[in-house]
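Novice: Predicted model, plus sequence, below.
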Amino acid sequence: MSKIETRLSDLNITLPAAPAPAANYVPYVITGNQLYVSGQISASAEGLVTGRLGETMDVAEGAAAARLCGLALIAQAKAALGDLDRITRVVKLGGFVNSTAEFIDQPKVVNGCSDLMVEVFGDAGRHARSAVATPALPLGVAVEIDAVFEIADA
């Protein structure tokens, strides 16, 4: 078992299946030593996590939704690479938060994903990031996050 797989097991984290694309795009692209993972939406085994921060969801619920995005990002990386130990750095996360105009805690919401990356990848999980408000997201989901990973050769 790889180092990261062992860490996931120790943390009692089970990755979901890597979600299939919902439109005309690919779930990930590898170019050079970087893996770009398309935006992953907040969804669990029970279905989509929908809602709007500042209206129907609070920060804690939003952070939990962002963590689900992070799990899907890691699942896509595993599908792309086969071995999560090939990830040498989480380079950047781009977070989009379905929120009202008055809601200003988007960074606290996206922390749900950021914290997961550090929990799983240690110091290599520390990354650059954006956390942006949006008035709506596809399918009414609460959060969508994309990622860039630095990878080692196979």
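Specialist: Arrived safely, thanks for sending.

Novice: okay, CA-based contacts and neighbour counts for the rest of this
Specialist: Will do.

Novice: Now find how far off-centre the longest helix along the chain is within its chain.
Specialist: Identified as the longest helix of the chain according to DSSP state H is helix 59-81. Counting by CA atoms, centre = their mean, to the nearest Å, helix 59-81 is centred 3 Å from the centre of its parent chain.

Novice: how many degrees apart are the very next helix or strand once past that helix and helix 59-81 in direction?
Specialist: As assigned by DSSP states H and E, the chain's next helix or strand after helix 59-81 is strand 87-98. Per axes from the mean of the first three to the mean of the last three CA atoms, to 10 degrees, the angle that strand 87-98 makes with helix 59-81 is 140 degrees.

Novice: What's the first helix or strand after strand 87-98?
Specialist: helix 106-121.

Novice: What is that following helix packed up against?
Specialist: helix 3-10, helix 59-81, strand 87-98, strand 128-134 (3 or more CA pairs under 8 Å, 6 or more residues apart in numbering; DSSP states H and E).

Novice: Let's see that with 7 Å instead.
Specialist: If you count contacts as 3 or more CA pairs under 7 Å, 6 or more residues apart in numbering; DSSP states H and E, helix 106-121 packs onto helix 3-10, helix 59-81, strand 128-134.

Novice: got the buried residues for it?
Specialist: If you call a residue buried by 16 or more other CA atoms under 10 Å, then helix 106-121 has these buried ones: 106-117, 119-121.

Novice: Stretch 120-134 now?
Specialist: 120-121, 124-127, 129, 131-134.

Novice: Contact partners for the residue nearest the centre of the chain?
Specialist: What sits nearest the mean C-alpha location of the chain, by CA atoms, centre = their mean, is residue 70, with 2.6 Å. The contact partners of residue 70, by CA atoms under 7 Å, 6 or more residues apart in numbering, come to 113, 116.

Novice: 10 Å instead, please
Specialist: For residue 70, the contacting residues are 15, 39-42, 64, 76, 93, 110, 112-117, 144-147, by CA atoms under 10 Å, 6 or more residues apart in numbering.

Novice: Pasting the second one now:
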Amino acid sequence: MSQDQEIYRRIADAGIVLRAPAKPAAAYVPFVETGKLLFLSGHIARREGLVWEGQLGRDMETATGTQAARAIAQDLLGTLHAATGNLAKIRRIVKVLCLVNSTSAFTEHHLVANGCSELLEEIFGDAGKHARSAFGVAQLPTGTCVEVELVAELF
């Protein structure tokens, strides 16, 4: 099985349907390619097509935030596919930045971010392992619980 077939098989096995990038809500584009790097704008958590609102430590548990981050990873895959036309063109996921809408007492941002990171590794294997930052913020656009941006290296 070729590398691109393997990636898309893993996506299908995970029950993921690749969606087109969401229309930007402000003055930006979903992705920018420069050299061999592909920068994806922040993707917010959505559930059943609607903004997944909430604040970790107030009205949302860590496990739910982790699910939201995994849902974002699925949307990131759709944007990566739209940007490249074939996910096998991705050499590796370089960096993930995870912003968590949380109270000042919440300290499990890293566990929330795992929802995204683990899915990227599941789909891309070792090429999905990446550097990462995860931290809390007082609020995110439209009240979403999590936002993630990503940098990938292309072949």
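Specialist: Great, that's in hand. Just so we're clear, the structure is a prediction, and the values are computed from it rather than from any experiment.

Novice: Mind checking the TM-score on these two?
Specialist: The TM-score (TM-score structural alignment, normalised by the length of structure 1) is 0.95; 152 aligned residues with a CA RMSD of 1.1 Å.

Novice: So what does the residue nearest to the centre of structure 1 match up with in structure 2?
Specialist: By TM-score structural alignment, residue 70 of structure 1 lines up with residue 73 in structure 2.

Novice: The residue nearest to residue 146 of structure 2 when sequence neighbours are not counted - how many residues pack around it?
Specialist: Excluding its sequence neighbours, the residue lying closest to residue 146 of structure 2 (CA to CA, 6 or more residues apart in numbering) is residue 100, at 4.7 Å. Neighbours of residue 100 of structure 2 under the rule other CA atoms under 10 Å: 29.

Novice: ok, the corresponding residue of structure 1 for residue 38 of structure 2 to residue 152 of structure 1 distance?
Specialist: Here residue 38 of structure 2 is matched to residue 35 in structure 1, going by TM-score structural alignment. Distance from residue 35 of structure 1 to residue 152 of structure 1, counting by CA to CA, to the nearest Å: 10 Å.

Novice: Find residues that contact each of those two.
Specialist: Joint contacts of residue 35 of structure 1 and residue 152 (CA under 10 Å, 6+ apart) are 81, 87.

Novice: When the two are compared, which one has more neighbours?
Specialist: Under the criterion of other CA under 10 Å, the comparison of residue 35 of structure 1 against residue 152 puts residue 35 first, with 22 against 14.

Novice: May I have the distance across stretch 17-25 of structure 1, first residue to last?
Specialist: 18 Å.

Novice: what range in structure 2 does that stretch sit on?
Specialist: The alignment of stretch 17-25 of structure 1 onto structure 2 (TM-score structural alignment) covers residues 20-28.

Novice: Report the buried residues of stretch 42-57 of structure 2.
Specialist: Within stretch 42-57 of structure 2, the residues scored as buried using 16+ other CA under 10 Å are 42-46, 52-57.

Novice: and which of those is nearest residue 31 of structure 2?
Specialist: Using CA to CA, residue 42 comes nearest to residue 31 of structure 2 of those, at 9.3 Å.

Novice: who touches that closest one in this structure?
Specialist: With CA under 10 Å, 6+ apart, residue 42 of structure 2 has these contacts: 24, 30-31, 72, 76, 96-99, 146-150.

Novice: Find the nearest non-adjacent residue to it, please.
Specialist: residue 149 is the one closest to residue 42 of structure 2 (CA to CA, 6+ apart), at 4.1 Å.

Novice: for the one you found, helix, strand, or coil?
Specialist: When classified by DSSP: H, G, I helix; E, B strand; the rest coil, residue 149 of structure 2 comes out as strand.

Novice: any idea what it aligns with in structure 1?
Specialist: Alignment note (TM-score structural alignment): residue 149 of structure 2 maps to residue 146 of structure 1.

Novice: swap in residue 98 of structure 2?
Specialist: With TM-score structural alignment as the criterion, the equivalent of residue 98 of structure 2 in structure 1 is residue 95.

Novice: didn't its match look like it was pressed against residue 133?
Specialist: Yes - using CA atoms under 10 Å, residue 95 of structure 1 is in contact with residue 133, at 8.5 Å.

Novice: Common neighbours of those two, please.
Specialist: Common neighbours of residue 95 of structure 1 and residue 133 (criterion: CA under 10 Å, 6+ apart): 106-107, 143.

Novice: Go through the residues you listed and name the one nearest residue 89 of structure 1.
Specialist: Checking those one by one against residue 89 of structure 1 (CA to CA), the nearest turns out to be residue 107, at 20.7 Å.
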